[in-house]
Structures are given as C-alpha cells and as structure tokens.
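K.L.:
dropping the sequence and predicted coords here.
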Amino acid sequence: MQAPSVGGVMLPRGNGQTVRLSRGASLTDFAEKINANPASLVAVMLNLGEMVTATQSVSDETLQLLADEMNYNVEIVSPEEEDRELLESFDIEFGEDEGGEEMLSARPPVVTVMGHVDHGKTRLLDAIRKTNVVAGEAGGITQHIGAYQVSTEVNDEERRITFIDTPGHEAFTAMRARGAKSTDIAILVVAANDGVMPQTIEALNHAKAADVPIVVAVNKIDVEGADPTKVRGQLTEYGLVAEEYGGDTMFVDISAKQGLHIDSLLEAVVLTADASLDLRANSEQDAQGIAIEAHLDRGRGAVATVLVQRGTLRVGDTMVVGDAYGRVRAMLDDNGNNVVEAGPATPVLVLGLTNVPGAGDNFLVVDEDRTARQIAEKRAARERNAAFAKRTRRVSLEDLDKVLKAGQVQQLNLIIKGDASGSVEALESSLLQLDVGEEVDLRVLHRGVGAVTETDIDLATGSDAIVIGFNVRADGRATQMAEREGVDVRYYSVIYQVIEEIEAALKGMLKPEYEEVELGTAEIREIFRSSKLGNIAGVLIRSGEVRRNTKARLIRDGKVIAENLNIEGLRRFKDDVTEIREGFEGGINLGSYNDIKIDDVIATYEMREKPRG
C-alpha cells in the first residue's frame, strides 16, 4: 500500500511493522530497511519542519518522529545487544566458559572496596599493598581505578585475592557501579567514628544490585569517638546483620592507618568466598575479561589495565578491547614486573593497543589481527554515529546567563579531554546528571583521552562547545587556534570543581572574581645543574613573556606534571632580569622543584581580578 506522495514522491506506508535500527542511524539506513528512496525520507522530514541530510546520523527522537509519520514502529537496538550480534557474526561467544565442569579450575576472588569518600578506602588498600597512593591524589581523593593482587595465608594455605580500587567520590558512581559488576565480593568500609553516611548507603546499594556478598571493614577504631558497635547496629537496618548477632555478614574492626587486623580482613574475604561462591573458570580457552582503566603513556602509547575473567592472556595474543585492538607487546603486573601470561582473576597492564579503550570495555582474544581490526572498526563506527546523533547548535560559560535572561532555551555543548578514560567517563556521567530544570540542555559532543588537540578545537568551533581539560592541557597549535577562534578552553584537576562550575554556569550564576591569565610559555632546551640553586632550565620563550615571581605549571607531553610552581629566578646570560620576551633565550629557576626534562614546557600565568559584568 502506498502512502500519499510528499513533494510528488510516493512513499511506502507501513502497517505498524517494527524496524530495528542502531543508535545514530541515518535516513539512508531507515530507507534500506523499508525499501524506500532516501531522498523521499529527506522530503518527509522537511515536511515535518526538520532539515536532515540522507547520510547524517540522527537522534532516536528524529527516527521515532519519522517512523510515526510513516506508520512504522522503530526499535533502537541497545549497544549491548548490538555488540552481542556483532560478536555472533564472527562466531564468538563472550561471557561464557567453554567446555564442561572438568575444564573449570579454582580462581582468586575479585574484591571491590567501597564506602564513603573519606572513610579510608585508599588507606586500606595502601595498608594491604604497603605502598602510598594517597599522596599522589589531587584533593586526597582517588581519581582513577586500578587493580592489585595480594597473597594471604588462611589455614596454612597461601590464597591470592585481587582488589579493584574504585574511586570514592560520589561523582564516580558510574565507575563504582561497574566495579561492583566485575566483582565477586565487596568490602564496605565504614569509619567507626562517623558511622553510616549517605555514600555508604549508595555503595551498599551498588553491591546489593550486583548481588555480591559483603564484608564490612569497620575502620578508624583507633580514633577518639570510635564506636564499632554503633556501626553494626546502623547496618542492621540495611539488612547487613553481623555474625555475632546471628547474621551471615562478617564484620572486621580494623585501623588502616596503624595496619591493625588487616590479616583478619583478608581472611574474612577468603572465608566469605569459600562459603558463598563457586569461584572457578576455564583457564585453557582464549582470554576474555574487562578493561578497568586505560590511559596514554609517553613512550609506551596506549596502555590498559585489564582483569582476565576467563582463559589465559599471553604476550603475543591478538586482543580487542572496546574499539581498540592490537597484539599484546608486553604485560606488567601491579608491581611493574614483566609477566608472560595472566590467568583468571589476574589484573595486568597491557601494552600494544592501537588507541585508548574506555574503562569497563570488555576485551577478548581472537585468532587473527584482521578479525580484531574489523570488530574494533565496527564498534568505533557505531560509537561515532551515536556521538554524531547527539550533536546540535559558540558560547562561553559567562554568556550563558545572558541567554537565559533573554528567555531562550539554550544548549551547552561540552568536549571533555582527560588523562585517563575512567576519569573522563565519570566526569561525563556526573555532568549529564546535573539537573537545572528545562532552561538549558547539556550535551557532551566528544570525550577522549590525551591532550586537547586541534581536532577538538575544530569541533568546538563548529558546534559552539566549551572544551574541558581534566589533568591535561592543549598542545601549542591547539592553544593558538582556540584563541584565534574564540573557543573557551578550561582546565581542571579535581572533578568537583568542574561539576560546581558547570552547574553554576547552567544556573546562570557564574561570576568569578578572578581569572587565570596566561603570560607566556617557555620550552626547555637545556638543563644546567647548580649546587646552590638546583636545576636551572635553559629555555626559549615560545609565546608572550615570562616574568619573575609569577606562578607556573610544568607540562610534559600535553599533560600537567606539576602545578603551583614559582618562577623564583630569571636570567639572561649572566644578568638577573625581571622578564624575558618571546623569541629570546634565558634561564629559569623553579626554586626547590627540580624534576624537569628537555622538551618540557613551563607555562606561566597570574590571577587577575575580573570586572563584574
């Protein structure tokens, strides 16, 4: 049956049939499914008041609108289902152990540590691993996730346990949820002096949703005001009843700071695993698992921390991780030692991938490089189409409140670049959850790992987007391009500063009293060592001017290595000077900071009071 013509073109009319399309499909994709001419669907959309090209990726809403007009039902295929269908087309089954019971062997439990933001999760992992992670975290909060394996002795038998370290701030809910899904047991850390807090409940709900057994670590028992009994009572309300009260949840009182009863906690984890879980996997098949974290490493390229869930991963295997693929060049354990193979429940750092996968992407080993490339390319194309479909109408954050006052509904477009995929994903998830009513729509057009590039600025220029650099900076040309095109690029190192500022902007309240003004950049060409002053950087001033007694940051390969440095000494030949201009050479002393290398960039800036508009 034919539909009435649109602009003289006859169209096929549906009878309520269902058309399956992936996210970000184009009108051409739709036309193929219903055996129609794509140009005629463009005409239908024009009739409906929307100008869309035939090959452009369109949103789910647009596809729905078109389907309703043509009397079809449209079903948008979920990414998970699409991925399953993609792997099936290559005759690959993901998520199942091959063979029967006789192929399965015991594996270590995978444990996630959860709890309130400052109840001592990182310090607990610290005590377990005898290393110091806390000192390196901005704001003392875990910004990335990693995985570590430890050994403990239970009943005179050595047992291994794998820990997944998930970030603690509430902004990282998405990653924490995923941490629970890739996990066998959750350790819930509760401070004995604070008791149960909102984030404790949030973490508990994630663990329950993932249906994993919970061991409670009552931390800070050495602190004044500690009351472990009160914690047990509070958690009873949420269904966690201690063994000593007749329940089945093990509670262990610990002090991560003093290293008290850590062995008892590890023993509780092993006993809980033995009592309630059947932890076995086939170690003989091709490896499969999950990427826990990934980032770009200078000199090593894309590196990913992966957790093998079944099979054995070996150096030389060809693997696909999300939309990245490659042959495993080398594997490192959590202590940085080279390993040649990793069995079930073993976390390793993998080198050899073509690009940076996302945190939480699944990985699998395939027989041929060609198969790996095809799977990765199809996944990348799918992601790209979905991202294009989100794109729509350059504003700075400060302009936003003017637009709102004018009564216009405005869209704030963002491009997020960060130093690790987990952070970028958590940031995107947090920003998209900001709720400021219907006055403004927030969209993330693109997210990625690495320095802000010219391509990012290009995209921002064409879509009026604001670029957020999280622990990364723009490379030289990108900075100039952003200035030339008037693109707003903002840099942050702590996640809630981003959230607060974007939320303030969305509410039209952003009126900072001070702003950072870049004064100049200097490239380190040589390093001179002085017994009195430490390392002195021989530099060429690349842009602007460098002044003595101003603030500086050190950038290496696009990433910020050190913040809040001071230009304490400035010399031209043998003379002390107050400033050096662009194109001239000189010497810079950063005071007590000596970790400088040739090709590093020293970027200087000052905070200027900003007149209120």
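P.N.:
On my side now, so go ahead.
K.L.:
going forward, measure contacts and count neighbours with C-alpha atoms only.
P.N.:
Fine.
K.L.:
which strands or helices does the host helix or strand of L124 pack on?
P.N.:
Assigned by DSSP states H and E, L124 belongs to helix 121-129. If you count contacts as 3 or more C-alpha pairs under 8 Å, 6 or more residues apart in numbering; DSSP states H and E, helix 121-129 packs onto strand 110-115, strand 146-154.
K.L.:
ranking the ones you listed by burial, who's on top?
P.N.:
strand 110-115 (a mean of 29; mean count of other C-alpha atoms under 10 Å).
K.L.:
next, the angle from that one to helix 121-129.
P.N.:
140 degrees (axes from the mean of the first three to the mean of the last three C-alpha atoms, to 10 degrees).
K.L.:
residues contacting stretch 169-181, please?
P.N.:
If you take C-alpha atoms under 8 Å, 6 or more residues apart in numbering as the criterion, stretch 169-181 is touched by 112, 114, 116-117, 141-142, 164, 166-168, 186, 199, 203, 206-207, 210, 212, 359-360, 422, 425-427, 429-430, 495-496.
K.L.:
now A25: closest residue in space that isn't a chain neighbour?
P.N.:
Excluding its sequence neighbours, the residue lying closest to A25 (C-alpha to C-alpha, 6 or more residues apart in numbering) is S57, at 5.3 Å.
K.L.:
ok, second structure coming up, stack it against the first:
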Amino acid sequence: MQAPTVGGVRLPKGSGETIRLPRGASLTDFADKINANPASLVQVLFHLGEMVTATQSVSDEVLELLGTEMNYVVQVVSPEEEDRELLDSFSISYGEDEGGEDDLEVRPPVVTVMGHVDHGKTRLLDTIRKTNVIETEAGGITQHIGAYQVATELDGNERLITFIDTPGHEAFTAMRARGAKSTDIAVIVVAADDGVMPQTVEAINHAQAADVPIVVAVNKIDKEGANPAKIRQQLTEYGLVAEEYGGDTMFVDISARQNINIDQLLEAILLTADAALDLRANPNMDAQGVTIEGHLDRGRGPVATVLVQRGTLRVGDSIVAGDASGRVRRMVDEYGEDVEEAYPSRPVQVIGLTSVPGAGDTFLVVDEDRVARQIADRRRARERNAELASRRKRVSLEDLDAALKETSQLNLIIKGDNSGTVEALEDALMKIEVGDEVELRVIHRGVGGITEGDINLAIADNVIVLGFNVRAEGKATELANREGVEIRYYTVIYQAIEEIEAALKGMLKPEFEEVELGRAEVREVFKSSRFGTIAGSLVLSGEIRRNARGRLLRDNVVIAENLPISSLRRFKDDVVEVREGFECGFTLGNYSDIKVGDIVETFEMREKPRD
C-alpha cells in the first residue's frame, strides 16, 4: 500500500491501528508513536489549514483530524485512564480494596446534602451538628464544601454518618457534581412552602447520574403555606416516588429551624444505607480517598480536607493528592482536635502537603516521599499540557487576518480561599456568553492571598485581579496602587459573575445623570443637640425626599454640594417625602451653615440607559 500524501507531503504509512495519546499532546509526541519526522506532521497540518508548531500542545480535534488523514485511529486518553496508567507504572492500584471478603469491615455512609439555594441545607447541617455556621457565610450561601461526622442511634446501636456539605448555588455545579461522585447517599432538601426549583432538579440529576440512593428532606414544614404532599406529587415527575405512594424513596418532613424530625431523617439515611448499599472497606491497607477541598492557611501552609474511602490514614504517611505531595505532619477533625488515625469514611484536614490540591482530586498513600513527588510532578506536567491545549485558540489560514487584528479581551487572574471555589468561579465565568466581539481569558488562578507575583503578571498582561474571600498582601497592594492594577474583592460568587458579565458587555461603569426632585426655601433654622442644625422649610416645587442628595444655594450661588437629606420630619412625624406647598424640617447631614432664605435643591443620580 502506497503511503498517502497531502499537498505533496508524504505521510507515514498507517493501517488503521489505534494510537493512544494524552490530552494536550504535541505533534512531536504523535511523531514518536509512529516513528515519523515531526516537521512533516507540521507541514501536513499546514496543508489542512491548521497552523501548529511541533512542540505546541494541540487539542483533541487536531489530533483526530491528523489521525484520520494518516489512516490512524487516534484515541485521546481520558484523565482517569491517564491517572490509572501513571499509577500502574509505579505498581500502585487505586480504587479497589486489597485482600478478600474477610478483610472488609462496615464503614459509615457518606451523605451529600443538596438542593435549591435558601431551602435550608446549611440550617439542616447546622442543626444536625449543633453548631452555627450560617452566620459566617456571605449572603447565607455556602461558599465551599465542608465535611464532618455525626453520631446517631439506630436500634440501640450508635452509628456514625459522614456529611459532605456541597454549595447550593448553580454556579457551584462543578463542585456539587464532585460531591455526588464521592458520596453514598444524597439528601435532597426541598422547602415545603416553595416547591421544586431549578436547582432541586439539577441536584436530583447529579445524584441519579452518580447512581446513588436519594432521601428527600421536606424542610420548613412549620412555615405557613407548607404543603409536603405537593412536594411528593411534584417529585414523582423526576422518578422519586414516596414509600407511602408505593415507591422506594424515603421522604421525611422536617423543620431544621425548629429541630423537628431530625432524628427520623438520620434514621432514614441509615435504613436506606442498610437496605440499598454494601458499605464495607478494608481498613488494613494504605489509605486512598478523595480531596473535598484545599486552601492555603497563613500559619499552617497548604491544608487539604480529605475523605478516606479505604485503608487507614496515619500521621507520618507519605501522601500524594492530585499534583500535590508531602508527608502527613498533622491531622485534625472538624472540631480542630488532633487525630492520629483516620479510618474509612472519616473526613480530616491534612497538614504537610507542598501545595494545595484541587477539590475532587484523588489522594493515596505511597511507600516513600520520592514516589509521591514523582507522581505529583507527572500529574502536574500532564495537567499543564491539557490546559495549554484547551486554552489555545485554533488559528486556521482562512481566519489568520482576523486573528492578527486586535480583539477585545478581558484578562483575569483568580485567587480564592480554596481550590473548589476557584475552579467553580472560573467554570461559571467561562460560560458567560457575550458574542464574538469580546473574549474572556483566565491567565492564572490559584489558592491563597494576592501576591506581588500576581500583580507583576497583571501589569505585563493588562489584567484584572479577582480576590474571592482573600485579600492582597501588604506590598502587593502598594504595587497594585502604584501600577494602576485593578483588584476586585468578592465574597458572594454571583456578584462576581454579574460584574464580570457587565464588564464584558461594557456596562461595568454605568453613566449617571442628575434628576432634579424638588426645591425648598429655608424659613427657620433650629439647633438640636440630638439632630444638629434643622432647616424648617417650605417646599416650593417637586418634593423633598429623605436620603436624596441636596445642594445649598444662597443668593443663587452654590454654597455646598452633594449633601444628604439625612432626616425629614413633618411636625413630629418622620416622613419619607414632603410634596410642594407643605412645610417640613430636615437636616443636611452634619452641615450646619444654614441661614433663613437659603434654597435647597434636591436631586438623585439615575443610571442612563446605554444605546
């Protein structure tokens, strides 16, 4: 069979065999697999309308296109397969218990609580573990995943349940999906007075996709308008049929605020686990599991919350979690108490890693630190290549002119308090649709405070820096102010999404215009120890409105600008507004130079609609 040619370039001979390549592979990697010259592959792609260098990470589509032309079947290896092959090369098996049936012991169920925002997930977990976490969270919304164990009783025996608290807002879909994958049972919280909402459906879909049993907690049954029967009816549309209706899903009517039926919910979780699942693991092996979250602590360094899924994790173990490695120097539980050993289904915070792992990264214990470092380095290189390939825009010969022209681009650096939040925020931002004229690009993301290095990168690339629950360090703030780098701080995720979307649409800095509300003439001036200087006035036109802005005119000359109408009274009554022809008394903030005969003009600033 003659070797095929494209544009006069003779291609290596292929006979339909499969070539396995990792994500983000280069043409050099491809050439090594088929014993070809990388330069010839560059030439082939050039004739196919793709401009790619030999060492550049390329996308899956380009690899498959090249394979088709050369009569090879290109198989891009999934991240899971890549990881499995990597661990196989170190003779490490992941994802299965060692030993036989006799080595397996019963472990507690791992439960994920999901549902619509403001339906009471955090309040429920708060009631279960008898502590208060709601008040510390911005906007009452859970901003990152937490994990903890609680003890309860079933048939006179004390049983443990592990809870993973996944965020409820839709922007955290990526993290919530991961929460479902690392769980045994999903508890879907639905407010009895609100009904099934879009995020409720999304949570059900995640749980069903992960093939985990579902327990439904119908919350807020103490509120007026609560209708638990309606919730049961609505959920039948999504395949969740209550046991009393002949189905196999347990529904429990609860009130997290009033602590009603919480014990029955815990019992339902255990009964579902016993009936539907075989929850056993081998505690007598090297620990393996999943990272729930990671963050950078100022005093302790990188801290990872991990869930042990099999084996026992001990202080002193060499560990690799995602592309982070290290030795377990210390472990603490959800109450900050030191833990020496963590058994299956136990969540603990691990201190001693060299960097912050990502939410959802697998972790495992290896024999020595050197092996842990090698696995972490290989994973880091693989992720970097895949990232470069996904970010690189394909430039074909047809649109080369357009690519060379300057495009509107908003560059971002994202820093956050933990890896799951950073990933979820980036994921949500990249889904913003604003058309082809504007492009959003995240050039760096990381965990921890905003550093001088971040600011220097921002200066070079004309970047906006987003800080999510983190602040800039001292010298970084000075450098940013000196160089004019914009740093934006957020504590609620959808505020960040809305502002970036507004920036992309050119609406971040809206234009305002002054709208006159009314004019009043000062007839008397009173001094009050409580309120300050009060202007007793007659409204000449329009209206005087509390909290509006005012300017003081004396003989048609502006004496003071932008004064707040901070209190407004008509006789002894506090009022919101006083209309034309009526008398009133008001103060202009702390301003006291008011005289009889002065005119006060009030106005408000209104946003001008953009064309």
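P.N.:
Here it is on my side, so go on. Predicted model only: the values in this text are computed from it and were never measured.
K.L.:
okay, which residue is most central for structure 2?
P.N.:
A424 (3.0 Å; C-alpha atoms, centre = their mean).
K.L.:
what lines up against that residue once you look at structure 1?
P.N.:
Structural alignment (TM-score structural alignment) places A424 of structure 2 against A426 in structure 1.
K.L.:
circling back: T392 is in contact with the residue nearest to A25 of structure 1, correct?
P.N.:
No: shown here, S57 of structure 1 and T392 do not form a contact pair, counting by C-alpha atoms under 8 Å, at 11.1 Å.
K.L.:
so between those two, which is more surrounded?
P.N.:
A count of neighbours by other C-alpha atoms under 10 Å puts S57 above the other of S57 of structure 1 and T392, at 25 against 14.
K.L.:
circling back: a strand runs through the residue nearest to A25 of structure 1, doesn't it?
P.N.:
No: using DSSP: H, G, I helix; E, B strand; the rest coil, the secondary structure at S57 of structure 1 is coil, not a strand.
K.L.:
so how far is L63 of structure 1 from it?
P.N.:
Distance, S57 of structure 1 to L63 of structure 1, by C-alpha to C-alpha, to the nearest Å: 10 Å.
K.L.:
G311 of structure 1 and E98 of structure 1, how far apart?
P.N.:
For G311 of structure 1 relative to E98 of structure 1 (C-alpha to C-alpha), the value is 9 Å.
K.L.:
which neighbours do those two share?
P.N.:
The contact sets of G311 of structure 1 and E98 overlap at 282, 285 (C-alpha under 8 Å, 6+ apart).
K.L.:
who has more neighbours out of those two?
P.N.:
Comparing G311 of structure 1 with E98 by other C-alpha under 10 Å, the one with more neighbours is G311, at 23 against 17.
K.L.:
report the contact partners of that one.
P.N.:
281-288, 343-344 are the contacts of G311 of structure 1 under C-alpha under 8 Å, 6+ apart.
K.L.:
7 Å instead?
P.N.:
Counting by C-alpha atoms under 7 Å, 6 or more residues apart in numbering, G311 of structure 1 makes contact with 282-288, 343-344.
K.L.:
between the residues you listed, which is nearest R23 of structure 1?
P.N.:
Ranked by distance to R23 of structure 1 (C-alpha to C-alpha), the contacts of G311 of structure 1 are led by Q288 at 25.9 Å.
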